[in-house]
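In: sequence? don't have it. structure:
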């Protein structure tokens, strides 16, 4: 599965590392791609991970999430 999340307040490369590290530790996540200039996070994961779980991880790191779209 793939989930795209639109975020706010991604302003620098350290934001990328923080999100990649936080989501990358989650069981079932295989790939994380953060584009801070687009405020976009793309996550490849298995069916055990939900978009809401990913959103919660990002928001706990201090970045508001505006939208979540998952696809198979």
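Out: Cool, the structure landed. Keep in mind that what you see is a predicted model, and the values were worked out from it rather than measured.

In: from here on, contacts and neighbour counts on C-alpha atoms
Out: Will do.

In: Start from the N-terminal end of this protein and give the helices.
Out: Along the chain, the segments classed as helices by DSSP state H run 13-24, 51-60.

In: residues making contact with the shortest one?
Out: For helix 51-60, contacts defined as C-alpha atoms under 8 Å, 6 or more residues apart in numbering pick out 3, 5, 19, 22, 23, 64, 65, 68, 69, 70.

In: try this one next to it:
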């Protein structure tokens, strides 16, 4: 299991948070219970299984919603 922190562009509204959270939770390989969108910090924290999904796939899912990903940090859980 890997831990990831994804830095996003500044989030404008709480509904943005919900959209991102739902999209990331729906990805195969992401631990649904670990997904947290930090509104004030514009970050997404999550745990994922690197054998099932790559961090770039998670970033792409967020960017496909229209939110810019500034960068990610991944480390072993």
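Out: Nice, I can see it. All figures in this text were calculated on a predicted structure; none of them were measured in a lab.

In: before we move on, the earlier item: nearest to residue 39 of the first structure, of the helices of the first structure?
Out: helix 13-24 (10.1 Å; C-alpha to C-alpha).

In: so how far does that closest one sit from its counterpart in the second structure?
Out: With mean C-alpha distance after the TM-score superposition for the first structure, helix 13-24 of the first structure departs from the second structure by a mean of 0.6 Å once superposed.

In: Near residue 56 of the first structure, how many other residues are there?
Out: 15 (other C-alpha atoms under 10 Å).

In: Just give me the match in the second structure for it.
Out: The alignment partner of residue 56 of the first structure in the second structure, by TM-score structural alignment, is residue 60.

In: circling back to that earlier point, quick check, nearest of the contacts of helix 51-60 of the first structure to residue 43 of the first structure?
Out: Once C-alpha to C-alpha is applied, the member of these that ends up nearest residue 43 of the first structure is residue 3, at 5.2 Å.
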